[in-house]
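S.K.: Just a sequence and a predicted model for now, questions to come.
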Amino acid sequence: MPARALLAAVVAAVTVVTAAPAPEVYPSPGAGTRLLDHDALLGEHPEKGWFKANIPFVDLPDEQIESVYYYRWRAFYEAQKYTREGWITSEFLGPVGYSAPDGGIVAAAGHHVYEGRWLRDTRYLDDYLRYWTRGAGSGPKPATELLNKNTTDWAHQYSSWLADATLRRAEVTGDMGFATNLLPELKRHWERWSPQYDPGLGLYWQTPVWDAMEYTASSYQSPDPYHGGDGFRPTMNSYQIADAVAIADLARRVGDRGTEQSFRDRAGSLAKAQEKWLWDKDKKFYKHVMRDDNPDRVKIADREQIGFVPWMFHIAAPGNAQAWAQLRDPQGFEAPYGPTTVERRSPWFMKDAERGCCRWSGPSWPYSTSQTLTALANLLLDYPAQSYVDKSDYLALLRGYALTQTKDGKPYVAEAHHPDEPRWLYDSKNHSEDYNHSTYADLVLSGLLGVRPQQDDSVRISPLAPESWSHFAVENLSYHGRNLSVVWDKDGRHYGRGKGLRVYLDGREVARQNDLKPLRVPVPRGEVKPLPRLVDDAANVRGEGFPTASASYSNVGNGDHPAQANDGQNFFLDVPNTRWTSYRSPNPTDWLAIDFGKPTATSDVRLFFYDDGGGVRVPASYRLQHRVSDGSWVDVPAQSRTPTAGNDLTRITFPTVTTTALRVVGTPQPGSSFGLTAFQSWRG
């Protein structure tokens, strides 16, 4: 094409406007303490800027607990998936056939919200909660055996505690307005469990598999160990009680006294029925009661770990603490990599556990372990004193939980662990890696370090860490629009700020004491600037239609397809992978293109180059181009770039260009190729 014609085509295809500065990628951490070396604590984490902006940093004398803490934040980072409705938190890094649209699975949604509530960037959970209450996650699903024949929408495929989690999250952010805005949907969600309500008992029933627990001691005692065992369970009923209490609290905040009283009454009635029917006065434990062929409503003989769940929501009666004697009983739930999912004295303990996933009849299960640790913290911090367990038991259980989360000498979490041996039982390649089905950071923050969020303008600090520890710290935790730091220095030498416990807000000391006794600290609300809601026009999580990705060459033999670069996910694992590479390409340069399918405005492109330190490296150079009206490609004008980085963010901003496609043309380093884990195009 002649130069003059090319210039005319470019002018016709490009609209350049004088725009406001591009929004910051991450929320600003703001003023705070600077006691810890954040770079050193993050180690080899990718995209360190994300973690520095988002997570509370901790410093612990227990290396195992601390290393898993930072690993689990990395796993949570990997689990963020961008969809056409915004962000969701995934359970599996790869897709599974029984998930809701775009990959959501509601079974662990409560865990996801408890864990993610500590992030400074609120957009992830804002989108995620909308997904389950208003979006595709609340939409219709087939009522089939594979997807739960008892329910007809994705948000009810599995049991969950969405309303409770929404309120618990608001206690950290201080934004009750977001939570109350979801009140109509949370009420509807609660009420849609009504087909599984038994008015005779005043309880809800659930099938163990749709409690996310197939092959349990409960279901083994039915004709169908996988899909059987319908019964009245301390999980499902505790979730409904907790959600009813949360809805009542939110209704009170908006002055809806009718809804408040209705849901408080429902919660009270359910709690009484649970005590009557599910509490075994002889065995001192909450148990499953079979629904079918059980006219006398006899409880099963076996204690299952789900019997600790009522304490997770402060529902258990204060006089029932004797149940916790089973936690450290060698014939109960005690295990070096435990607790076990059913007591050892049960005849169903470890039945068929070695035959393959998934059997919750003995193996150590992170989902349930994290529930038990949350419940134990509540018992120790919020219930009357008792003699069955103490702070040392919390630390021992948390440390055992941390010890399970290793593989080949590195932090790792899969689906279920052997209770007595240092190995994962259920850990399928391209499926179980960094399995996001539980909490861990939340247990360190709200339990071990005792940051207890409140609905008013205060915070409770009640550490379960032992006073014998020489030191610990949580630094710049985002709380009610302020940065909260809590520091323990037994002799004053570790941090050089003096001995004892000190609390800081935005870097200023606001409280101190010599011991670790509980204290409540006023927290005046800080200014929270709304974060802009952005759209990634390049993402296509479903791989259908536009935008489409294509490339000059792809290492398809290793699964490095072009669509892996715009699938809404961004992580840097070898297995499973979510990247495109030009590995073994014969070409001197290669390109990856995103076709929007229509003219699209773009001004903020974010690239994440994959670098494995071997055959795939950051390119020696690259060009960002856009397609013009005659189908040819030209460099995007007036680019402003951050340094090119491997396994990290490379950002290119420029005056807005309207185009139908973008592409990156890379020149690899000698002897290597290049690749991308994510190609994003953001707009406000």
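M.R.: Perfect, I can see it now. Numbering: from 1, shown residues only.

S.K.: alpha carbons only for contacts and neighbour counts from here, please
M.R.: Noted.

S.K.: pull the longest helix from this protein.
M.R.: For the chain, the helix that runs over the most residues, judged by DSSP state H, is helix 257-278.

S.K.: C-terminal to it, what's the next element?
M.R.: strand 279-280 (DSSP states H and E).

S.K.: Residues in contact with that next one: which ones?
M.R.: The contact list for strand 279-280, computed with CA atoms under 8 Å, 6 or more residues apart in numbering, reads 285-287, 299.

S.K.: Take this one as well and set it beside the first:
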Amino acid sequence: MPAGSRLDETLRAGKKALRTLPGALLLGSTGARLWADYLDPVPGFSGRFDFIHKVNIPLLFKITNNLAESLEPCQTEWFPSHLLMAYTGNRLSLEERKFITWNDCAVSCQTWTNRSDEELILRLETYGDSFSERIENYLYGLFNIEHYSFNVSGAIAVSDPTVFEELRLKPGETKAIIVAAAFGISGQDDIALLKERASSYAESGYTVDQLVVNQSNEYQIWFEKTPTFASSDPVLNKTWTYRWFLLRHNLADPQYGHLSYPLFYEGRSHKKSKKPFSKGGWEFSKLINLSVPLHIMDARWYHDPVYSEGPLRNMKSAPGEDGMFSCLTVDSILHSFANFSCWAAYKLFLVHRNTEMIVDLLPAMKSNISAWKRVNGNDQDHLMIEHKHTRTGKEYQPSYWYFHQFPKNPKDKATYTHLKRVDRAVYHYLNTLGVAKLCEATGDPEAKVFFWQAEEIKQDILGKMWNEDTKFFYDLHYQTDEKAFVKNIVGIYPGWAEILDDQFNGMIEHLFDEQEFRTKCPFPSVSADSPAYSQEGGWMGHFVKGRNGCVWDGPTWPYTNSIALDALAKESKRRNHQFDRQFAYYLREYSFLHFMQRDLNQPGLVEHYNSATGEPLSDEQEYNHSYYIDLLISHVAGLSIEKDGIVLDPLNVDLDYFCLDRVKVAGMEIRISYRKPSVSSEIPFSEDGYRLYVNDKLIFSNPTLCRTELTWKELTIS
């Protein structure tokens, strides 16, 4: 097996298509700026294609033939690095492998066979007159994108120029054709460079098979800088691999406008019209500040911090009018969602220790906290008021309508109440604490001020939002502090923030109640005993945002599952590992969301799910607004990075063995392994017990899983 095929073979998935457009095929490989929303089942790149943001280009190029109008039914095989399409009919056969390279080339490698008794005629077609300029054996063109400040220029190269007019195959003849189209920003990317990129594939002299192997190898290279995880549970193993693909699939580097640094998109698909060159609707392919910290929680473990630092740098360079970190397109500074980016920046710092970056970002992070207090604060306490129910990213959570008895029309603004939200308050606490710790690490004298502020926020959360009778944290009326007695999933966020002691025991147990959060597809976004609970995302029996709309009144979301599992793990550790078994169950259930029909051969994560059945409720596969990798590192392997060293504290999730390897922290390489003594010695790990290696040297071992703390000095003993 070629070296580059490892990821491809692990995640290959047969046919992957949009649920709402069954013939629309998905493509795993993405460029820094170019990607496919979907592909039509025709040779070439027909479908909907996007560049930096959603632009809905309907056709890059395709090859037409004179013998078969349709090449369906065809066999398709999805790989992370490319797509295989194969068709065999009475008149012709075709095998095509296509992919988009990181430098924004759309490459199609086709092998045609004429099975008829007449000539097979093949022609290259492009969109209208967009590629009407031909110079020698190349086509040059331009797509006008009216709703953004850039236009897309391109160059097309082919392995056989006769395909521009008529490429004729005699009966029984087989012919391989390679077509490559390179795209860039008109006026910024030199057209000669685009021609060179395209010709490096189409005129390389490589065979189709060689080009595909090269692409697979090149795609694999990015993953060589990830940690590895292997265990006795194939569900965890495959989800781990898929989550790293998820980050790579949504990685972008526009190098333009407000997005001058790399970032991860929340998704590549979109809730938009598919009309050519249209803009209407919502798109996820931009910097969405709500999802930035979720990306960082996983991506901070990548060996190169540039992809985690990039979104922070983008937000710092383009602050909102009020000084908040905000959503960004290349042209626009948009609104701001509640998020914990400053805390995630601190967690990133602990792994990579990039002090220079932190010193550069600290003023922007301080401004972000000040803006929150100015816009969302109040004079009575340190809690944050949410004025728009969409701004915590959890629109239509029933607590906003609690004080109006959950009216049938939630769109009437007179029927919902501004709230002091638990999630925004916890984010505010973590952001403030993160800035305090970063100030401390860099010698900034304001550290004491931010530590004091964080403590005040903490005391207000614990003192005002907790209800002793029901053992839960609730949103508050923004004026009276009256509790909105709706158990939103965010009510357990204080456990995630690690601000609880024994007087708050009973909170996390709500996750285990079948009448509340232990639905068949946990965790619902609001407790199942709420009068406004709706498992499929409608509102009081009606759809308020369409069949696939975002409504946080009952569906299950990977976003909050990641935080809820983090909270459960931390509470289990705080309470002497009392809930390890429950964590193990919910971790596997969360893992299964990453596979269609719970089939490990069909990886695919969407935005939200029916909390009673597990049915995917949205059609944005490879969706990216949650974290998972960090859960396995922090709670299954048990590795936490602290200021003065590391803590090992794994949960017992009943694995026979596991090995977390190739973790790079503060210049050290860490490996953590475990094997039950009773397990066969034929498994990959030959040594019993729980073990820590630093730079291949055994530093710590114990016969069983256990907790221990190690200082940097202890970790670097020669």
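M.R.: Perfect, thanks for sending it. Just so we're clear, the structure is a prediction, and the values are computed from it rather than from any experiment.

S.K.: in the longest helix of structure 1, what counts as buried?
M.R.: Using 16 or more other CA atoms under 10 Å as the test for burial, helix 257-278 of structure 1 gives 259-261, 263-264, 266-268, 270-271, 273-275, 277-278.

S.K.: and what of stretch 519-526 of structure 1?
M.R.: Buried residues in stretch 519-526 of structure 1 (16+ other CA under 10 Å): 521, 523.

S.K.: and if you look at stretch 479-495 of structure 1?
M.R.: 479-490, 495.

S.K.: So what would you say the end-to-end distance of it is?
M.R.: Terminal residues of stretch 479-495 of structure 1 are spaced 23 Å apart (CA to CA, to the nearest Å).

S.K.: ok, and the closest non-adjacent residue to Pro227 of structure 2?
M.R.: The spatial neighbour of Pro227 of structure 2 that comes closest, neighbours along the chain excluded (CA to CA, 6 or more residues apart in numbering), is Arg662 at 4.6 Å.

S.K.: How much space separates that neighbour from Glu309 of structure 2?
M.R.: Arg662 of structure 2 is 21 Å from Glu309 of structure 2, by CA to CA.

S.K.: Can you tell me the SS state at Glu509 of structure 2?
M.R.: helix (DSSP: H, G, I helix; E, B strand; the rest coil).

S.K.: counterpart of Asp442 of structure 1 in structure 2?
M.R.: Aligned against structure 2 by TM-score structural alignment, Asp442 of structure 1 finds its counterpart in Asp630.

S.K.: Might you report the residue contacts of the spatially most central residue of structure 1?
M.R.: In structure 1, the centroid-proximal residue (CA atoms, centre = their mean) is His112; its distance is 3.2 Å. Applying CA under 8 Å, 6+ apart to His112 of structure 1 gives the contacts 89, 436-439.

S.K.: secondary structure element for Tyr108 of structure 2?
M.R.: Just to correct that, residue 108 of structure 2 is Ser rather than Tyr. With DSSP H and E as criterion, Ser108 of structure 2 is part of strand 105-114.

S.K.: How far away from the center of its chain is that strand?
M.R.: 31 Å (CA atoms, centre = their mean, to the nearest Å).

S.K.: what does stretch 644-660 of structure 2 give?
M.R.: That offset, for stretch 644-660 of structure 2, works out to 24 Å (CA atoms, centre = their mean).

S.K.: Buried residues in that stretch, which are they?
M.R.: Those would be 645-653, 656-660, for stretch 644-660 of structure 2 by 16+ other CA under 10 Å.

S.K.: could you pull out the strands for the stretch 351-500 of structure 2?
M.R.: In the stretch 351-500 of structure 2, strands defined by DSSP state E, counting those that start in this stretch lie at 385-386, 419-420, 466-467, 472-473, 476-477, listed in chain order.

S.K.: Ranking these by mean neighbour count, which comes first?
M.R.: Most buried of these, by mean neighbour count (mean count of other CA atoms under 10 Å): strand 419-420, with a mean of 28.

S.K.: still on that earlier bit, would you confirm that the match of Asp442 of structure 1 contacts Asp298?
M.R.: Yes - if you go by CA atoms under 8 Å, Asp630 of structure 2 and Asp298 touch, sitting 5.2 Å apart.
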